[in-house]
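1. coords please:
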Amino acid sequence: MNTATPDAVRMRGVSKHFGGVRALEGVDLDIRPGEVHALLGENGAGKSTILKILRGVQSPSAGSVEIGGVAMTTFTAETARRLGVAMAFQEMSLVPTLTVAQNVFLNREIRSGGFIDDRAAAEEARRLFARMGVAVDPLAKAADIPAGHRQLTEIVKATSQPCKVLVLDEPTTALSGNEVERLFDYVRQLKSEGVAVVYVSHRMDEIFRIATHATVLRDGRHVVTGRMADFTLDSLIAHIIGRRSRGFSDVVREPAVIGEALLEARGLVGAEKPSGVDLTLRRGEVVGIAGLLGSGRSSLARILAGIAPLQAGEIRVKGRAVAIAKPADAIAAGIALVPEDRARQGFVAFHSVESNIALPNLGALSRGGFVDRAKAAGLADASIGRLRIKTDGRRAPVRSLSGGNAQKVVIAKWLATEPDILILDEPTAGIDIGSKSEIVTLIRQLAKAGKAILVLSSELQELLAACDRILVMSDGRIVRDVERAALDPGDGRAEAEALGHAEQTLNTLMQQARTETPTTRAR
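-> Predicted coordinates for the structure are as follows:
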């Protein structure tokens, strides 16, 4: 009699075809209880399709799937849930008009005397967040909380009921360093309880810290499965992209040629944050902003882009004071923002590449109240060529593109407005390792062409690869202003080791920022 514990997930020969397009072909996947199993691959490798099948959203064209030894014979979200599969989505599934607690228990409402008991739901949600070691207001509306808190709510929602398999899809893209640590502690706790965690992320440092095993997909096929202890960073990246790569170390950092100040902000104050920020961006310079969750990075970007109101302070562009009350004012002043949430704020997924690039440029592309289709097509073709966007053509819907190429479309549409100042909020979030280095290389090239660029990122290696200078924000204030070169050890270490040292130093500065006064200069 076989008493061995069945695999939490067992897939055999799983294929998925969409017409003539092969998303998966003959994939085998085994995940055991108590494993943190990383599912890796470039955008378009087949990861999302695997997850949709596991979640019951799609059925395979061929092959079999078992959860805890039980075969999935019907593929619906309810079937997957009953078998013990839970998923925290990368693209947020929260209802913005509901409270955090109402989202956590949506369709599973806590009732008392036949009526929905919102107070009990709030208390239970508060307890679940406490178990993760984080504080999120369960009575706040989902639309009103920061992106990081929305991401944590997704995770609490997924784990608010017993599960055998927990899928975490890019769970840290909006989290600060401290929040990531709390999440990792929580994942380890679930692992000790026998939950199998499927962990999807393009952040390789996280993979090596939290995962016990890894499976790599490429072009819809299984490439390799193994213990993390048997992989090196180089070997894992080689499996993912099919060639050797050094990730962000592939970015060529030529010395910056820095010119005059293009943007000067003095004493900027928002409704909550920022709190008296001074900022200068110069031509040819890439400036990064690092900060823990709630530091005020995105609030600052939204004020500069005219999305959030400026309550006090002054913004000067090329030495001239400008009033920015709405996005059109920012665009007219030569400021463009590539937003953090590209899927919701950056593009219209079902529209074509051409239409998306045309959207903020309709005035320049119109004649007599009608869009000049030839001009729009020309602009799209030029943008595709300039940014090397991989697409079937300008009429392909953006939803058909990989994450990296979709992000290039967002950048392209704002570059078409011919801004002098470009603000990029989390420009490589959710993008594979090969595309990350492409985006950062593009940022360096744009600065070399004379633009001033502000990069907001929670990924420290991205900031170190992209930026000439890094500002550290805390509680709405800039408390450190650090030249990128000052973070290098300067003792002849190997490049990867030097990058690790710089990352550790920057992380220490962020932790110290909580107790510092504004704008301590470090050189």
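
2. alpha carbons only for contacts and neighbour counts from here, please
-> Fine.

3. now the strands for the stretch 301-450 of the chain?
-> Assigned by DSSP state E, counting those that start in this stretch, the stretch 301-450 of the chain shows strands spanning 312-317, 320-322, 335-338, 366-367, 370-371, 421-425.

4. ranking the ones you listed by burial, who's on top?
-> Greatest average neighbour count among the strands of the stretch 301-450 of the chain goes to strand 335-338 (a mean of 26), per mean count of other Cα atoms under 10 Å.

5. Check which helices and strands it is in contact with.
-> Here strand 335-338 touches helix 403-415, strand 421-425, going by 3 or more Cα pairs under 8 Å, 6 or more residues apart in numbering; DSSP states H and E.

6. let's see this one next to it:
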Amino acid sequence: MASDLTKRYGAVRALEDANFECRRGEVLALVGENGAGKSTVSRILAGATAATSGSITFNGSRFEVSSIAEARARGVACAFQELALVPDWTVAENLALPERRGRGLFSQRAARELADELLTGLDVTHIDPSAVLGDLRLADRQVIEIVRAIAADPRLLILDEASSALSPTGVQWLFDRIRDLTATGVGIIYVSHRLSEISEIADRGTVLRDGTTVGEFTRGSWSDDDLVSLMAGRTARRHFPERPALPDESAPLALEVAGLRSEGLENIDLTARRGEILGIGGLQGQGQAELLRCLFGATPALADTWNVGGRPVRRLSPTRAVSRGMGFVPEDRKTEGLALTLGVGENLLAPWLRPASPGGDLALQRSRTWIDHVLSSLSVRTRGPKETVSALSGGNQQKVVFGRWIDRDRTVLLLHDPTRGIDVRAKQELYRAMLALAEAGVAIVWFSTEVEELVHLCHRVAVLYRGRVARVLEGDAITPDAIVGAAVGTA
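-> Below you'll find the predicted structure:
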């Protein structure tokens, strides 16, 4: 139980008198907009940071810890939203890390045996313990983060956006593990922006807004609109905006590829007209990430036909792609989308700065009107363009990655699951920005792991299966059942 939990970073208030309780054997959802204080709560409970004031009671005793190791020893473990893993180490080494402190020489063989036992016991059979973590897909790295937390045998497990990178199959795997744990009396604090997941897995919930507890709910007692209204402090009535009209066949092609092939891809044919939102569906690991990277020139590829904006592509790199009018929001904002030591403004300007061009204050001054426009239009919570981007919440960081392409005369914008791990309000702001770009004539190619996004916002959906386009859905044929059926190779 947490009472009057408060955390301040100088003048910044992350938590202010937050109160909540998680009981044994239950799942408590912790919900709120980005910046509401959810991750701060997770970090305090996990021992990663200390509260400024307030108290925590755990198993009948006062809970005060000064490190993650101490929290784990007391029975509290956390799978963090920003993965606390070492990318250059193997899966086995990462899983052994928490248990090796002060235990003498490290044994690779013992680490592999431990990892194999853990992964097999938790029904994770597709990940090789000897694989280098950084070579894995983000979804599999997320699985390893969860496995490592469960391996601590906690009495309280905190899952901070643990499903954000998982496919629907991965989410079901996670829910099975949660049910196994709660059946033994483990309490789960589940932090997520996916309201459908919360309604399925949570027994109760606490809503945070601006670092303060503003309400509680139990399963089945609140609608999505009720929760969004409580989270945002305003009435919410519609989750998805109206999509713009489908461009007619006279609209010029912004992107045309035929016979595109690369590692993991085979004979991909795709077209997208100016103003069209083309969804990319399918289970994760079927070639979607490779497709977007190839289209942006980040991964080598060949094609029989490849045109961008009506001009043929011969050799493509990310620099050439930007000069040809393309933009890209990558999967992992931390490692691929942002320079975390630079400011918000410099990150927005990153694709437009060249080695010989002026940077720093001069670049910010010259582009200040545009920067202010982007920050305002996306409601980015920041103290200004010079604030270090690492100080922003995850949702606001994602807005910065997306915002660099606004009003930049783009032809094609490639999006890799841009709403992953952000709250409902931030999603709605990104939806509106996407639709505004489409209405301005930008072709959007959008891979989403949330089927409902594809159904409600895309004009067409190309579903990938084993590196091929299994089916292209249009109009009324875009349904959840059709997308899932094509994704598993049954339709």
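
7. Distance to residue 472 of the first structure added to the helices and strands packed on strand 335-338 of the first structure, as TSV?
-> What follows is those, written out as TSV (distance: least, Cα to Cα, whole Å):
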stretch	distance to residue 472 of the first structure
helix 403-415	24
strand 421-425	15
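
8. and residue 132 of the first structure, which of those is closest to it?
-> strand 421-425 (26.7 Å; Cα to Cα).

9. residue range for the closest one in the second structure?
-> Here strand 421-425 of the first structure aligns to the second structure at residues 412-416, judged by TM-score structural alignment.

10. Which residues are in contact with residue 13 of the first structure?
-> Applying Cα atoms under 8 Å, 6 or more residues apart in numbering to residue 13 of the first structure gives the contacts 25-28, 62-64.

11. between these, which is nearest residue 413 of the first structure?
-> residue 25 (35.0 Å).

12. What count of nearby residues applies to the equivalent of that closest one over in the second structure?
-> Superposed on the second structure with TM-score structural alignment, residue 25 of the first structure falls opposite residue 16. Neighbour count for residue 16 of the second structure, taken as other Cα atoms under 10 Å: 21.

13. so what's residue 16 of the second structure up against?
-> Contacts of residue 16 of the second structure by Cα under 8 Å, 6+ apart are 4-7, 211-212.

14. need the helices for the stretch 101-250 of the second structure, in chain order.
-> 108-121, 138-150, 168-183, 195-201, 224-232 (DSSP state H, counting those that start in this stretch).

15. so what's the most centrally placed residue in the second structure up against?
-> Centroid-nearest residue in the second structure: residue 420, 3.0 Å away (criterion: Cα atoms, centre = their mean). With contacts defined as Cα under 8 Å, 6+ apart, residue 420 of the second structure is in contact with 164-165.

16. once aligned to the first structure, how far is the helix or strand encompassing residue 279 of the second structure on average?
-> Element membership for residue 279 of the second structure (DSSP states H and E) is strand 277-281. Strand 277-281 of the second structure, aligned to the first structure and superposed, deviates on average by 0.6 Å (mean Cα distance after the TM-score superposition for the first structure).

17. Just the buried residues of that strand, please?
-> 277-281 (16 or more other Cα atoms under 10 Å).

18. what's the answer for stretch 262-270 of the second structure, then?
-> 262, 265-270.

19. Outside of it itself, list whatever touches it.
-> So stretch 262-270 of the second structure is contacted by 255-261, 286-287, 290-291, 294, 300-303, 466-469 (Cα under 8 Å, 6+ apart).

20. mind redoing it with 10 Å?
-> Contact with stretch 262-270 of the second structure is made by 255-261, 278, 285-291, 294, 299-306, 445, 462, 464-470, 472, as judged by Cα atoms under 10 Å, 6 or more residues apart in numbering.

21. In helices, which of the residues you listed appear?
-> Judged by DSSP state H, those include 288-291, 294 as members of helices.

22. Among the residues you listed, list the two that are farthest apart in space.
-> 288 and 294 (9.9 Å).

23. These two: which is more packed in?
-> Using other Cα under 10 Å as the criterion, residue 288 of the second structure and residue 294 rank with residue 288 on top: 27 against 22.

24. what's near enough to touch the aligned residue in the first structure for the more buried one?
-> By TM-score structural alignment, residue 288 of the second structure lines up with residue 297 in the first structure. By Cα under 10 Å, 6+ apart, the contact list for residue 297 of the first structure reads 273-274, 289-291, 425, 455-458, 472-478.

25. how does it look with 6 Å?
-> If a contact means Cα atoms under 6 Å, 6 or more residues apart in numbering, then residue 297 of the first structure has no contacts.

26. could you check the distance from it over to residue 136 of the first structure?
-> According to Cα to Cα, to the nearest Å, residue 297 of the first structure stands 19 Å off from residue 136 of the first structure.
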